[in-house]
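S.K.: one predicted model, sequence on top.
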Amino acid sequence: MAAIAALAIFGAADLPTVEITLDVSGTVDPFPHNWERTFGSGHALLATRADWQQQMQRSVNEIGLRGVRMHGVLDDDMSVTPDDAFGNRGAYKGLTSPPADYEQWHDLIKAFGQHLLDRYGLGIVSRWYFEVWNEMWGMPYPAAYLPLYNASAVALKAVHPALQVGGPSSANLEHVADLIADTIKAQIPLDFISSHHYPSDPSCSRAGGGKNTMNANCFSLDVLESAAIAKDASLPYFLSEYKDGLQGGPGTGFGGPHSDSSYAAAFVIHTLPRLSSLEVVSWWTFSDIFEENWMIGLPFYGGYHLIASLIRYGLLTVDGVAKPAYRAFELLYNAGMRRLRNLEVTDTTPQYMNESTVSAFATLGDRFGTGTGLQLFLANFGPEVGASPSAWVPGARNVTITMHRDASDGPWPSSGLLRRIDDDSTAPYAAWVQMGKPPSLNPSQLAQLHAKSQTKDEWVALAVQGEVATLTLELPEYGVAHLAVQLSPSTKQRVSLDGYSRAVG
């Protein structure tokens, strides 16, 4: 066990200070783990690989992965050859033209759905979500996509009405309102809405209300605006692809080390609490065992000019080294199901469009809805703008945390466990660069990268005065901090559900 820090203040003296205040005895709201319901992967054939299966099982155990979204279920390498429907084969090159015969496409999807029902049973298959196509590749809306969606939806419902089908699975949040309106008009089944968005997409460009591309929350504001359209139609909303962006870091354009750094971890902690109202939020992807242009077996892709344009989507490298974003999801795995409502961030020297780069949220209990622990999540994040990133990064900050708890709920403990993710403490990519970027790893090198991928954990003392406990820490650029404090059981906790409050416990 790490030694407890002797002082409750260990920030840098010359840094600006951000103040965070929270009331542990105040009202809490539900905090569903919607990011766990689905993580993305590559094409379906990858699921036959032993290393992919091992990484999936690890992700189930460590970050709560409950489902996988994949492409290419009907590729010919999955022994499906829709020659008659399309006039060509469904290999990875993609089907870039609509079916020549929608009746034959309907029959193919119906046979596929019936096969799944016969093999796995209605109890399982009815919990799956059939998303029609991906980003309308070769299927412009509405001329090609709408007939394709209609044939697919009717076919699946003919197998069993309980099978769930939706779309438009569009890039950049497009055609959400169009699909809702057109399916209502034509009486086509539609069980859910799905779309994709990345911070490197043209963001906030369609939104009103003073939003602009320099807004630190631009990505989540755009997604929530799209989700509101589905909510108005009483439809669940799935953000079925997202990540920290397709740009690679300041000045690098696409590719680069972006997703391998703490930038991605800070994005996760900053963004996901803002999207807790969505049914599904699916990170693309959980593993670098992935092929889109071609399969790359390098430990990390950054730094090789011949493949600089390739993007590393995964949370785990091909060798199973956890990236900083994976560690962020690992912290979230243990987050409580109750989120404190009364938390404020005060920054007298905001860096980003008059907004603080420091964000925070806190939960009570554990992932099972039990326990009394307090967990505070902090991120120092400022998004790069669009697909042409600037060199702007958020500066380090001292963060002073002031936590209140009613005396009747019990005393504060003297310490808490602080876990950190930043480019000094959790930096496997930097360690690989220092090794000279070896294209393959020997056992010793792999062990070093695993060690460098860990969070930095230490027990820290809390300054306790009656009902208040305080702590000051330094939060570096793109840094994440997680403070866990074990509390004695409270006699009463205010819980808000659907606009109503009730006393529990």
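M.R.: Happy to help now that I have it.
S.K.: alpha carbons only for contacts and neighbour counts from here, please
M.R.: Will do.
S.K.: helices of the stretch 351-500 of the chain, residue ranges please.
M.R.: Using DSSP state H, counting those that start in this stretch, the helices found in the stretch 351-500 of the chain span residues 428-434, 443-452.
S.K.: to Gln54, which of those helices lies closest?
M.R.: Closest to Gln54 of the helices of the stretch 351-500 of the chain, according to CA to CA: helix 443-452, at 16.0 Å.
S.K.: that older thread, comparing the helices of the stretch 351-500 of the chain, which comes out most buried?
M.R.: Stretch with highest mean neighbour count among the helices of the stretch 351-500 of the chain: helix 428-434 (a mean of 18; mean count of other CA atoms under 10 Å).
S.K.: how far off centre is it?
M.R.: 24 Å (CA atoms, centre = their mean, to the nearest Å).
S.K.: other residues contacting that helix?
M.R.: Applying CA atoms under 8 Å, 6 or more residues apart in numbering, the external contacts of helix 428-434 come out as 257, 260-261, 300, 321, 323, 423, 438, 448-450, 452-453.
S.K.: ok, which pair from those residues is furthest apart?
M.R.: Once CA to CA is applied, those give Asp423 and Pro438 as the farthest pair, at 20.1 Å.
S.K.: and here's the other structure:
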Amino acid sequence: MEIYNDKIHIDDSVSFNNNATFCVGTGRMSLALRNEYHNQLKKVQEEICFSHIRGHGLFCDDMAIYHTYEEDGVEKIEYNFTYVDMVFDDYQSLGLKPFVELGFMPEKLASGNQTVFYWKGNTTPPSDYQKWADLITATIQHFISRYGREEVITWPFEVWNEPNLPGFWKDADREEYFKLYNVTSNAIKNCDLRIRVGGPAICGVDDENWLMCFLNYCSNNKVSIDFVTRHVYATQAPKKDGHYEYQKLRSPESLMSELKNSRRIIDSFPEYAGMEMHITEFNTSYTPLNPIHDTNLNAAYVARLLSEMGDFCASYSYWTFGDVFEESGVAFTPFSGCFGLVANGMIPKPTFWAFSFFHNLGSNAIARSEYFIITKDSEDNLHGIAWYPVEENVNINVTLHFTIELNNGFYILIMKRVDELTCNPLKTWIDMGSPAYPSKEQLVLLRECARPQIRTKQYEVNHNAMNFDITLSANALCYFEIQRIQCETDQGYHPECIRGARLPF
């Protein structure tokens, strides 16, 4: 089936904001103290180069920031930033700035015992808002002292996580969250007015009403807000079976409509029109128990989202970079359905390559559709990505036919393909019997099966146009480049006389 057949002009220009690598998500902060976590993040940074990283649990007790003690019968407070320094220092060594999520509640400052996740993050309001404000102030002043004021003002600060869900904020109490936001925002601005703060980090449930009320509150009470944050996921309600949960995907159009509505609400306030909206979490499924995260379908679907989310959002942070992650407990197998781009054992999943490809893409687009994006760099080389997500269990190939106007000369077409046959470590793992604890030899094989297939072809353009096809199987993802080349021929060297030098593409 042919789904595209048109002529592309190299000097054309179409709208495209490529913010795919601005931020990536992580599990709770204390996981950053583990070696496997560091190694997975290092691999991601070497290939993809995210700018920021965001995760939960900055103020949870396993980060050990907030302490109390008694002296002369009086309770006193002290702070310990040893672990957070280790974590943020490591982030900086990997070229990352923190997108700081302020939460959850230290046990000794909490008003209740409600917790969330395997690691029991406390999700109740502070028992004393002045002590909360002091904690925020002390933390930011420490960051300024250690990393420098001019550096810290480049870090976004987000107040809490998904307060519209009762599991993440007691009773999903809207007015209580507004109070938390107000106190936190004031404490931040008292440290430096240039530090940027935002919220409400909502996700799904009653999101339009929450966002409207939040912005009304900030507007009516003159509360500082520099950007809006929300989350978005693409799956319906889950069906649970053992350790796993299975869900159907929503259409990309349905997901994008949520973002459009949020954008419309923000822009309906004259003082907030055009304000940055950051999606500080997104993925297909919102549960770390869904095997979709390990699939080629996930990669192809996410590629489609990455091509469009920049139309409405200043950034969109994939949840998460790696599988050292414990919201529902420690994964039983390397392919457990966890969120990460890298599976435990240092195995890149197909979606890892979606972000790698978008990192190489740039943002100067010359053509775009629901199936592909093509950009041009400063040297007139072309870069493109094509995708074809298919949720149903059917085998359908589609062909994109491109005619690109180019100056006469020689060109190389480079294709990197990620599909269910050529870059599918999940299939290899299942074929080897789904070992919960793969051997070193099995891990080597899994990593080898997690690489894109690379193919090249030389073209001679004689009539100012280059024609080529990209055939995509179900859930394929394909990166391609077109570069002009200068052919050099050694004396007596004839490729046509050499077996394997000229092959059908």
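M.R.: It's in. Bear in mind the structure is a predicted one, so any value in this text is a computation, not a measurement.
S.K.: give me the TM-score for this pair.
M.R.: Once superposed, the chains reach a TM-score of 0.77 (TM-score structural alignment, normalised by the length of the first structure), with 420 aligned residues with a CA RMSD of 2.5 Å.
S.K.: circling back to that earlier point, would you mind telling me which of Asp423 and Pro438 of the first structure has the busier surroundings?
M.R.: Asp423 (20 against 14; other CA atoms under 10 Å).
S.K.: skipping adjacent residues, who's closest to that one in space?
M.R.: Ser262 (5.6 Å; CA to CA, 6 or more residues apart in numbering).
S.K.: quick one: that neighbour from Ala447 of the first structure, how far?
M.R.: Separation of Ser262 of the first structure from Ala447 of the first structure (CA to CA, to the nearest Å) stands at 20 Å.
S.K.: with Asp101 of the first structure instead?
M.R.: With CA to CA as the criterion, Asp101 of the first structure and Ala447 of the first structure are 54 Å apart.
S.K.: and Lys231 of the first structure, by the same measure?
M.R.: 47 Å.
S.K.: now Ala354 of the second structure: which helix or strand?
M.R.: Using DSSP states H and E, Ala354 of the second structure sits within helix 350-361.
S.K.: mean distance between that helix and the first structure after superposition?
M.R.: Once the two models are superposed, helix 350-361 of the second structure sits on average 1.0 Å from its counterpart in the first structure (mean CA distance after the TM-score superposition for the first structure).
S.K.: whereabouts in the first structure does that helix align?
M.R.: Helix 350-361 of the second structure corresponds to residues 324-335 in the first structure, going by TM-score structural alignment.
S.K.: repeat that for stretch 220-235 of the second structure.
M.R.: Taking TM-score structural alignment, stretch 220-235 of the second structure hits residues 185-200 over in the first structure.
S.K.: endpoints of that stretch, how far apart?
M.R.: Distance between the two ends of stretch 185-200 of the first structure: 34 Å, counting by CA to CA.
S.K.: buried ones in it?
M.R.: Across stretch 185-200 of the first structure, burial judged by 16 or more other CA atoms under 10 Å covers 188-200.
S.K.: ok, back up a step: now the element after the helix holding Ala354 of the second structure, going C-ward?
M.R.: Next along from helix 350-361 of the second structure, by DSSP H and E: strand 365-368.
S.K.: so which elements touch that following strand?
M.R.: Other helices and strands packing on strand 365-368 of the second structure, by 3 or more CA pairs under 8 Å, 6 or more residues apart in numbering; DSSP states H and E, are strand 2-9, strand 372-376.
S.K.: next one: that strand to chain centre, how far?
M.R.: On the basis of CA atoms, centre = their mean, strand 365-368 of the second structure sits 23 Å off its chain's mean C-alpha point.
S.K.: which residues does that strand contact?
M.R.: 8-16, 373-376.
S.K.: with stretch 314-334 of the first structure instead?
M.R.: Outside stretch 314-334 of the first structure, the residues that reach it (CA under 8 Å, 6+ apart) are 33, 55, 62-64, 259-262, 264-266, 268-269, 284-289, 297-300, 366-367, 421-422, 426-429, 446, 449-450, 453-455, 480, 482.
S.K.: and Leu418 of the first structure, what pairs with it in the second structure?
M.R.: With TM-score structural alignment defining the correspondence, Leu418 of the first structure maps onto Met415 in the second structure.
S.K.: neighbours of its match, how many?
M.R.: For Met415 of the second structure, the count of nearby residues is 20 (other CA under 10 Å).
S.K.: what does Arg119 of the first structure give?
M.R.: The number of residues near Arg119 of the first structure, taken as other CA under 10 Å, comes to 11.
S.K.: need the counterpart of it in the second structure.
M.R.: Per TM-score structural alignment, Arg119 of the first structure is aligned with Arg146.
S.K.: need the contact list for Arg291 of the second structure.
M.R.: Not Arg; residue 291 of the second structure is Pro. Residues near Pro291 of the second structure by CA under 8 Å, 6+ apart: Tyr244, Glu245, Tyr246, Phe335, Ser336, Gly337, Cys338.
S.K.: that one matches what in the first structure?
M.R.: By TM-score structural alignment, Pro291 of the second structure lines up with Pro257.
S.K.: mind listing the helices for the stretch 101-250 of the second structure?
M.R.: For the stretch 101-250 of the second structure, the helices defined by DSSP H, counting those that start in this stretch occupy 129-147, 149-152, 174-191, 207-221.
S.K.: most packed of those helices?
M.R.: helix 174-191 (a mean of 19).
S.K.: that one vs the first structure, average offset?
M.R.: Compared with the first structure after the fit, helix 174-191 of the second structure shows a mean deviation of 1.1 Å (mean CA distance after the TM-score superposition for the first structure).
S.K.: contact partners for the residue nearest the centre of the second structure?
M.R.: Central residue of the second structure (CA atoms, centre = their mean): Tyr318, 1.7 Å from the mean position. Neighbour list for Tyr318 of the second structure: Cys23, Val24, Gly25, Thr280, Glu281, Phe282, Asn283 [criterion: CA under 8 Å, 6+ apart].
S.K.: that one maps to what in the first structure?
M.R.: Counting by TM-score structural alignment, the partner of Tyr318 of the second structure is Trp283.
S.K.: now Arg484 of the second structure
M.R.: Under the alignment (TM-score structural alignment), Arg484 of the second structure pairs with Leu487 of the first structure.
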